[in-house]
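*Asks:* Here is the input, now give the coordinates:
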Amino acid sequence: MRPLLIKALLTVTAASLLLFLYGFVAGARDVLYPQAGSSVAKPQEQAKKKAGTLQIVSLGDSLTRGVGDKEGIGYIGRVKTSLQQTYGQKAALTNLAVSGAKAPDLLKQLSDKGAQYTLKSADLIVLTIGGNDLFPDWGVMGTTDFSNYRPDTATFQKNAQAILAKIREANPKSPIFWMGLYNPFEDVQELKNTSSIVVNWNASLEQTALAYPNVYIVPVFDLFQSRGKDLLYTDHFHPNEKGYALMANRLLQNLASQLSLEEAGAKK
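*Replies:* Down below sits the predicted model:
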C-alpha cells in the first residue's frame, strides 16, 4: 500500500512540474519571440470594445466646463447624451476642463501623471482652449483699440503644438476634436473690429492641426454670427443652453462622420 502511495505522489509531482515548465516556456516564448500583431487586441476583444462604452475625455476652459448653461452640462454633456439616444452608443465622460484656463495652464495640466493616465484610456478626446489667450482681460476690453490689436498668434501656435504633442504622448491614436472659437463681441460697438481677429486665430489653429494625424478642428464661428443675443449667456461671453446645443450638434456631426456612426435603427 505504501509503495503505491509513494508512486502516486511521485506521478502527481512530475505532472505538476511538467505543467509548470510548459507555462514557463510558453510565457518566455511570448516575451522573447512575440507573434506578429501580438500588441493589438484579438478580434473578439476589438468587437467587445466597439460594442462597449466609448470613453470620452474633455479638456480646456470654461466652454468645456459648461459655464453659462443652466443645466450645467455644456456642449460635451449634450454630446454624451446624444451618442446614446441618437446612435445607441454608450459613452462615459471625464471632464478635466478648468474655468479660466489658458493654453499654458492646459499644457501644465497635461504634464500631470493623472491627466496622462486618464488620456491613455480615452477613445475620444475633445477640447476648447484659446479664448482666454486671444482676448485681454474683460475689465480692459472696452478700452482696447482693436483696430490696432494684434494677438500673440505665434506663441499660441507653439502652445497648441505642445498641447497636441502632450496628448499624443499619452494617447497616440484616438481622434482629437478641437473646438474653434466664436466672436461673442461682434454686436458690441466698441468691439466691432474683433471678428477678423477671431477668424485669423481660427485659421492659425487649423494650420497647426494639419501637422498632426487624426486631429480635427470643429468650426463654430458661423453658428454664433449675428446671433449673440439669442445664443449667449447674460455675461455676453459664454453660450447659453441654445448656444451649447448648437455646438454639440456641430461636434456630433463631425464625430459621426469620423467614427462612422450610424443612427440607431438606420439600415446598414
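
*Asks:* going forward, measure contacts and count neighbours with C-alpha atoms only.
*Replies:* Noted.

*Asks:* Could you double-check that residue 228 sits in contact with residue 184?
*Replies:* Yes. At 6.3 Å, residue 228 and residue 184 qualify as touching, with contact defined as CA atoms under 8 Å.

*Asks:* Show me which positions of the longest helix seen in the chain end up buried.
*Replies:* Taking DSSP state H as the criterion, the chain has its longest helix at helix 2-32. When burial is assessed from 16 or more other CA atoms under 10 Å, helix 2-32 yields no buried residues.

*Asks:* same deal with stretch 207-221?
*Replies:* Judged by neighbour count using 16+ other CA under 10 Å, the buried positions of stretch 207-221 are 208, 209, 215, 216, 217, 218, 219, 220, 221.

*Asks:* Start and end of that stretch, how far apart?
*Replies:* Terminal residues of stretch 207-221 lie 16 Å apart, using CA to CA, to the nearest Å.

*Asks:* Quick one: residues in contact with that stretch.
*Replies:* Contacts of stretch 207-221 from elsewhere in the structure, counted by CA atoms under 8 Å, 6 or more residues apart in numbering, are 157, 160-161, 164, 173-183, 199, 205-206, 247, 250-251, 254.

*Asks:* Using ChimeraX, make a named selection holding only the buried ones among the residues you listed.
*Replies:* Selection command for ChimeraX covering only the buried members of the contacts of stretch 207-221, criterion 16+ other CA under 10 Å:
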select :157,160,161,164,173,174,175,176,177,178,179,180,181,182,183,205,206,247,250,251,254
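
*Asks:* So which of the contacts of stretch 207-221 are in helices?
*Replies:* Applying DSSP H to the contacts of stretch 207-221, the entries found in helices are 157, 160, 161, 164, 199, 205, 206, 247, 250, 251, 254.

*Asks:* For the second one, give me its contacts.
*Replies:* Pointing back at residue 160 there. With contact taken as CA under 8 Å, 6+ apart, residue 160 is in contact with 103, 205, 208.

*Asks:* ok, now with 10 Å
*Replies:* 103, 104, 106, 107, 129, 130, 154, 166, 204, 205, 208, 209 (CA atoms under 10 Å, 6 or more residues apart in numbering).

*Asks:* same deal with the third one?
*Replies:* Shown here is residue 161, whose contacts under the criterion CA under 10 Å, 6+ apart are 107, 155, 167, 205, 208, 209, 211, 212.

*Asks:* one more, for comparison:
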Amino acid sequence: MLQKLVLFSIIGLCLTGCMNQPAAKLEYKPVSLSEKETPAEEFFPKTMKVVGIGDSLTKGVGDGAELGGYVGRVTEMLEEQDHIKDVLVENYGVKGHKTSNLQKKLTNDKVIESIKEADMVVMTIGGNDIMNVVRQNIFSLDFEPFRAEQKLYEERLRNIIITIRSYNSDAQIVFVGLYNPFKYMLPNITEIDQIIDEWNSVSKQMITEDENGIFVSVADIFSTSEVDNKLLYKDEFHPNESGYTLIAERVYDSISKAEVSLNE
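*Replies:* Model prediction:
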C-alpha cells in the first residue's frame, strides 16, 4: 500500500512539472503604444488670402458677367487646386487710380493689415498714368511727354514695390502688364504700341528683380483693333468678360509655372 502511494506521488509530481514547463517559458513582452506621426502641414488643404490693388482692371470694370474681372476668375481657378481649401479675396482696386493714387492707398490701415496677411498680392497700374499723358497732349502726341512721365512712373512703381515688401516679405506679387486700348480709339497713333512696350519693359524689370515677383504680359492678347473690338467693353478701354477671361488664364498660367519652378 505504501509503495502504491509513493508511486502515485511520483507520477503526480512529474505531471505537475510537465504542465508548468510551458508556462515557465512564457516571457513578458512590453507593448509600445506610440502615437503615429502627425501629417505635415502641407498635407492639409489651406485657406489662401489674395489682395488686389491698383486700378479699374483689378476692380473688374467692364465685366458684364460680374465675376470680379480677372481677380474673380483667377480666384475660381485657384480654388480648384487640391491643396487649396478656399480663397479669401480683398480687392482694393479703384477706377481711375494712377501710381500716385496707389502710393496713397498703401498708407491706409485696412490695406496695410490686409497685405500683411496676404499670400498673394495681384495688381494692375499704369494705364491711367498713360491715359493722363494722352489727355494732356491729345493734339501734339509724341514720345517726349510719355518718356518724361515714364521716369516718374518708374520711381513711383519702385516705391510701391518697396512699400508692399515692407508690409510682407513673403507674399507673391503678381503684376499684370499694360495693353494698348487705344488701337481702336486712336488707330492712327501707332507710337502708342512702342510706348506701351517701353513701360512694360520697365515694370517687368522691377517686378522680376523681386525673387517672389511675377510679371504677366497681356499686351499680345489685345494686339489688333479687330481683336480689341471683341475683347473690350463698350467704353473701348476696359476688357469685357471675354477679355478678362483671357487675362485670368494668362495670370493663372504664370502663377502655376512659378510654382513648378519653385518645386523643381
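
*Asks:* before we move on, back to that, can you redo the contacts of residue 161 of structure 1 as a markdown table with secondary structure?
*Replies:* As requested, these are arranged in a markdown table below (DSSP: H, G, I helix; E, B strand; the rest coil):
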| residue | secondary structure |
| --- | --- |
| 107 | helix |
| 155 | helix |
| 167 | helix |
| 205 | helix |
| 208 | helix |
| 209 | helix |
| 211 | coil |
| 212 | coil |
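
*Asks:* In a markdown table: the residues you listed, plus distance to residue 21 of structure 1.
*Replies:* Conversion of those to a markdown table gives the following (distance: CA to CA, whole Å):
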| residue | distance to residue 21 of structure 1 |
| --- | --- |
| 107 | 49 |
| 155 | 59 |
| 167 | 42 |
| 205 | 57 |
| 208 | 54 |
| 209 | 52 |
| 211 | 50 |
| 212 | 47 |
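
*Asks:* Let's see the distance spanning stretch 134-149 of structure 1 from one end to the other.
*Replies:* Taking CA to CA as the criterion, the two ends of stretch 134-149 of structure 1 lie 10 Å apart.

*Asks:* Contacts for it, please.
*Replies:* Outside of stretch 134-149 of structure 1, the residues that reach it under the criterion CA under 10 Å, 6+ apart are 102, 132, 150-153, 156, 181, 188-194, 197-198, 201, 237.

*Asks:* how big is the offset of the strand ranked longest in structure 1 relative to structure 2?
*Replies:* For structure 1, the strand that runs over the most residues, judged by DSSP state E, is strand 54-60. Superposed on structure 2, strand 54-60 of structure 1 shows a mean distance of 0.6 Å to its aligned residues (mean CA distance after the TM-score superposition for structure 1).

*Asks:* Against which helices or strands is that strand packed?
*Replies:* Other helices and strands packing on strand 54-60 of structure 1, by 3 or more CA pairs under 10 Å, 6 or more residues apart in numbering; DSSP states H and E, are helix 62-65, helix 74-87, strand 91-95, helix 103-110, helix 113-120, strand 124-128, strand 176-179.

*Asks:* can you put those in CSV and add distance to residue 18 of structure 1?
*Replies:* As requested, those are arranged in CSV below (distance: least, CA to CA, whole Å):
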stretch, distance to residue 18 of structure 1
helix 62-65, 58
helix 74-87, 51
strand 91-95, 46
helix 103-110, 49
helix 113-120, 39
strand 124-128, 46
strand 176-179, 50
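
*Asks:* So which of the ones you listed is nearest residue 9 of structure 1?
*Replies:* Between residue 9 of structure 1 and those, the shortest gap by CA to CA is with helix 113-120, which sits at 49.0 Å.

*Asks:* List the buried residues of that closest one.
*Replies:* Within helix 113-120 of structure 1, the residues that qualify as buried by neighbour count (16+ other CA under 10 Å) are 115, 116, 118, 119, 120.

*Asks:* Next up, the contacts around the aligned partner of the last one in structure 2.
*Replies:* The alignment partner of residue 120 of structure 1 in structure 2, by TM-score structural alignment, is residue 116. When the contact criterion is CA under 10 Å, 6+ apart, the partners of residue 116 of structure 2 are 51, 110, 164, 165, 166, 167, 168, 169, 170, 171.

*Asks:* need these in a markdown table with distance to residue 12 of structure 2, can you?
*Replies:* Listed next are these as a markdown table, based on distance: CA to CA, whole Å:
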| residue | distance to residue 12 of structure 2 |
| --- | --- |
| 51 | 89 |
| 110 | 92 |
| 164 | 92 |
| 165 | 90 |
| 166 | 91 |
| 167 | 89 |
| 168 | 86 |
| 169 | 85 |
| 170 | 83 |
| 171 | 84 |
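
*Asks:* Mind checking which of those residues are buried?
*Replies:* With burial judged by 16+ other CA under 10 Å, the buried subset of the contacts of residue 116 of structure 2 is 51, 164, 165, 167, 168, 171.

*Asks:* Now flag whichever of the buried residues of helix 113-120 of structure 1 is closest to residue 15 of structure 1.
*Replies:* Distance to residue 15 of structure 1 across those (CA to CA) is lowest for residue 120, with 42.3 Å.

*Asks:* re earlier: and the match of residue 120 of structure 1, how close does it get to residue 260 of structure 2?
*Replies:* Look at residue 116 of structure 2 and residue 260 of structure 2: by CA to CA, they are 25 Å apart.

*Asks:* circling back: among the contacts of residue 160 of structure 1, who's most crowded?
*Replies:* Comparing the contacts of residue 160 of structure 1 on neighbour count, residue 129 comes out first with 27 neighbours (neighbours: other CA atoms under 10 Å).

*Asks:* mind checking what that residue lines up with in structure 2?
*Replies:* Checking with TM-score structural alignment, residue 129 of structure 1 has residue 125 as its match.

*Asks:* My understanding was that its match contacts residue 99; is that so?
*Replies:* Yes. Counting by CA atoms under 10 Å, residue 125 of structure 2 does reach residue 99; the two are 6.3 Å apart.

*Asks:* overlap in contacts of those two?
*Replies:* If you check residue 125 of structure 2 and residue 99 against CA under 10 Å, 6+ apart, the residues they both contact are 54, 55, 153, 157.

*Asks:* And the aligned partner of the last one in structure 1, how far from residue 221 of structure 1?
*Replies:* Think residue 157 of structure 2. In the superposition onto structure 1, residue 157 of structure 2 corresponds to residue 160 when matched by TM-score structural alignment. Per CA to CA, residue 160 of structure 1 is found 19 Å from residue 221 of structure 1.
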